[in-house]
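3D, please:
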Amino acid sequence: MVVLAKGELEQIALPAVHKTAPPLADVPEVDLAVAGRGSEGRAAAARAVAAACEEHGFFKVTGHGVPAELLARVENAAAAFFALSQRDKEAAMSAATPGSPFGYATPGSPFGYASKRIGNNGDLGWVEYLLLGVTAATGGPLSVPEGVVPSASLCSFRDLLNEYTEVVRRMTCQVLELMAEGLGMDDRDAFTRLVLHKESDSMLRVNHYPPRPELKLLQQHGGGGRVTGFGEHTDPQIISVLRSNATSGLEIALRDGAWVSVPPDHTSFFVNVGDALQVLTNGRFRSVRHRVMVNSARPRVSVIFFGGPPPRETLAPLPQLVGEGGRSRYREFTWREYKASAYRTKLAANRLCHFETTS
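From the prediction side, this is the model:
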């Protein structure tokens, strides 16, 4: 497989962590099929979702109804895109290319293809990725600009990602409804309407972590460490819904700060509580700190849907979750304000600390 430009990558000192992988996580599981089996099944699923969000901010979704054939096609298409030469990938998706084939890349835009550099604050990782905007009308990545004629293969990839995003966003809204019900809220659409809003700031990210076969040899001889693919962080949005191939690498931090490794499961989805949801729930749900480590032998491909609120949406703890006479742990701010603040920080920073109340 043709991956990142080796000469350029080897000039960059990527962050490494401990030599040995952490223990396997006991990941909470929520079966969405159970939620469709009458009121008792739905109530049980809602309780399970709320418990997982309170304890870990992270859980696995099964019984989601997303066709396995669609998941396989997306995985294969993503692998084919990342197997292109570095020049072809950059030509296809570079933000410097007017009329990018997918339509997301404009001068100064964060969307498009990139590798190694994560954000604008010096964070590095052994990763290449596509970061794509999602339109409210279709639920899929932005359409091709008028007058632009992309290649047939890129059109096919775009259409496939549109199909995938529409299906996954519907499933995401099911999960958000269960979250609201699990919190005992009267309005079960309180979170969903933000993601479905016509100006919702949602995104799709496709990550590719090339393997590093030399790591295993180095470790066998007592040298080297594990290489960071994507450094530790929390997600700023309301919710993140991830699906990956059958390659390990994802790790999450527990409440006590200990790291655990998430067993790969290419048939399921993994849900992260984001910073915005932590604020809306007044800290009852906690955004999960997570990272991705590089596998020594196999490439890892993951696709993440980030459900975000509209830029002008005011975020603050919902009154029902604060309670009469209760303390709001966060001040009011807009999503645009928070996003601007978050993107000025390093990946591992505690972004929410700037928005906490002091009394």
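
use CA for all of it now, contacts and neighbours both
OK.

what number of residues lie near Ala45?
By other C-alpha atoms under 10 Å, the residues close to Ala45 number 25.

again with Gly323
10.

what residues are up against Lys19?
Going by C-alpha atoms under 8 Å, 6 or more residues apart in numbering, Lys19 touches 219, 224-226.

Nearest residue to Ser341 in space, please, no chain neighbours.
Excluding the flanking residues, the one nearest Ser341 by C-alpha to C-alpha, 6 or more residues apart in numbering is Arg351, at 7.6 Å.

tell me the contacts of the residue lying closest to Trp335 once chain neighbours are set aside?
Closest residue to Trp335 apart from its sequence neighbours, by C-alpha to C-alpha, 6+ apart: Pro311 at 5.1 Å. Neighbouring residues of Pro311 by C-alpha under 8 Å, 6+ apart: 199-201, 334-336.

The same query, at a cut-off of 10 Å, please.
Pro311 sits next to 199-201, 334-339 when contact means C-alpha atoms under 10 Å, 6 or more residues apart in numbering.

Please provide the structure for the following sequence as well, for comparison with the first:
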Amino acid sequence: MNCLQTWPEPIVRVQSLVESGIRKLPNRYIKPPNQRPQTTTLLNPLQEDINIPVISLQDLFTGDESLRKATMASISSACSEWGFFQVVNHGVDPELMKRVRDTWHEFFELPVEAKQLYANSPDTYEGYGSRLGVEKGALLDWSDYFFLHFMPLSLRKQEKWPSIPNSCRTLITEYGNEMVRLCGTLMKILSLNLGLEEDHLQKALGGENNDIGACLRVNFYPKCPQPDLTLGLSSHSDPGGITLLLPDENVPGLQVRRGNNWITVKPVPNSFIVNIGDQIQVLSNAIYKSVEHRVIVNSEKDRVSLALFFNPKSDLIIEPLKQLVTKGRPAMYPAMTFNEYRLYVRMKGPCGKSQLESLKSLRS
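This is a model prediction of the structure:
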């Protein structure tokens, strides 16, 4: 892990670039023509009517079994066909969602000197950051972020969390607990939909919540002078289990790959965006699929989103579940720990689905 101790070049805060008044993007942020939003986004006007599935979880908790099964079927279809869906009526207080989003807006509005107290390094990424990956000379994304560990408790270090605004640490704890609870509910549904016992996927990721990994990345995408030339976050699939994203309802930015096109997600009020990570694709033997996604930026408005990653225990071996391996559907991926898998991501940064696809060659 020595290669992950320091960043390869001096760190530049994207927010500071904007505040300096620049009108042209530095070359480090300009994407190749085939990766720029205006050349790869679906231009068909019918795209305005396309969105990822929106699913209400309310019927999961009623006594009507037919409604419960219909909701579960909708989730199963979204996991296999889209890899993404939005959930509403999920049981998380909308006021909590608003407060935590507003608090992180306040953090990123602090002077850079106050935020620099939390500057991170690539060994854990925990803290205030502005790049992913340690490849020297790599093209960079137009974003800053704050990354922190929430679970397991042995990695939770609240002294590394922002102390300003004053409510931040308390809100992170309250919000994190709600996210872990909601992830647990979704994992049960995914397990049952795969024909497994309801706790099977949870156990496959490490068992109890105290062993499973959960981390939060708060993304800050400053307004950009040339948004048609760059991305807030390059195309990637999430390396972990599942992700819960609290989007910015006022500034859309998330795009999901659908075939050869990019669909801009339209956030529904008080919703979470759920997406399947690479480890669930491996465990399900590709019945459920992680999907490439990216973030575009805006010329007039900043954008904040919160991503809670629900991940396997770091040293746990992950491989296709034997119940989902058959003669007609042999195991598609080799056994590998989550630590081994995400090391690639930490070194290279976002790289589409190249890591997961490369594992298939190890089986042949």
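
Now the TM-score, please.
The pair, once superposed, lands on a TM-score of 0.84 when counted by TM-score structural alignment, normalised by the length of structure 1; 330 aligned residues with a C-alpha RMSD of 2.6 Å.

about what we covered before: so among the contacts of Lys19 of structure 1, which ones count as buried?
Buried members of those, counted by 16 or more other C-alpha atoms under 10 Å: 224-226.

Adding secondary structure and distance to Glu40 of structure 1 as columns, could you present the residues you listed in TSV?
Formatted as TSV, the buried ones among the contacts of Lys19 of structure 1 follow (DSSP: H, G, I helix; E, B strand; the rest coil; distance: C-alpha to C-alpha, whole Å):
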residue	secondary structure	distance to Glu40 of structure 1
Gly224	coil	52
Gly225	coil	48
Arg226	strand	45
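
Tell me the one of the residues you listed nearest Val167 of structure 1?
Proximity of these to Val167 of structure 1 (C-alpha to C-alpha) peaks at Arg226, which lies at 35.0 Å.

for that closest one, what are its contacts?
Here Arg226 of structure 1 is in contact with 15-21, 212, 215-216, 218-219, 293-296 (C-alpha under 10 Å, 6+ apart).

Who wins on neighbours among the residues you listed?
Within these, most neighbours by other C-alpha under 10 Å means Val294, with 27 neighbours.

That one: what's it in contact with?
Residues in contact with Val294 of structure 1 (C-alpha under 10 Å, 6+ apart) are 16, 125-127, 209-213, 215, 226-230, 247-250, 300.

hmm, try it at 8 Å
Val294 of structure 1 makes contact with 126, 209-212, 226-229, 249, 300, according to C-alpha under 8 Å, 6+ apart.

Equivalent analysis for Pro22 of structure 1, please.
Here Pro22 of structure 1 is in contact with 259-261 (C-alpha under 8 Å, 6+ apart).

Among those residues, name the ones in strands.
If you go by DSSP state E, these have 259-261 in strands.

Quick one: buried ones out of these?
Buried residues within these, counting neighbours by 16+ other C-alpha under 10 Å: 259-261.

any idea which of those residues is closest to Thr172 of structure 1?
Ser261 (23.5 Å).

Under the alignment, what does the closest one map to in structure 2?
Ser261 of structure 1 maps onto Thr264 in structure 2, with residues paired by TM-score structural alignment.

Relative to Gly206 of structure 2, how far out is the nearest residue to its match once chain neighbours are set aside?
Distances taken as C-alpha to C-alpha, 6+ apart put Gln255 closest to Thr264 of structure 2, at 4.3 Å, once the chain neighbours are dropped. Taking C-alpha to C-alpha, to the nearest Å as the measure, Gln255 of structure 2 falls 31 Å from Gly206 of structure 2.
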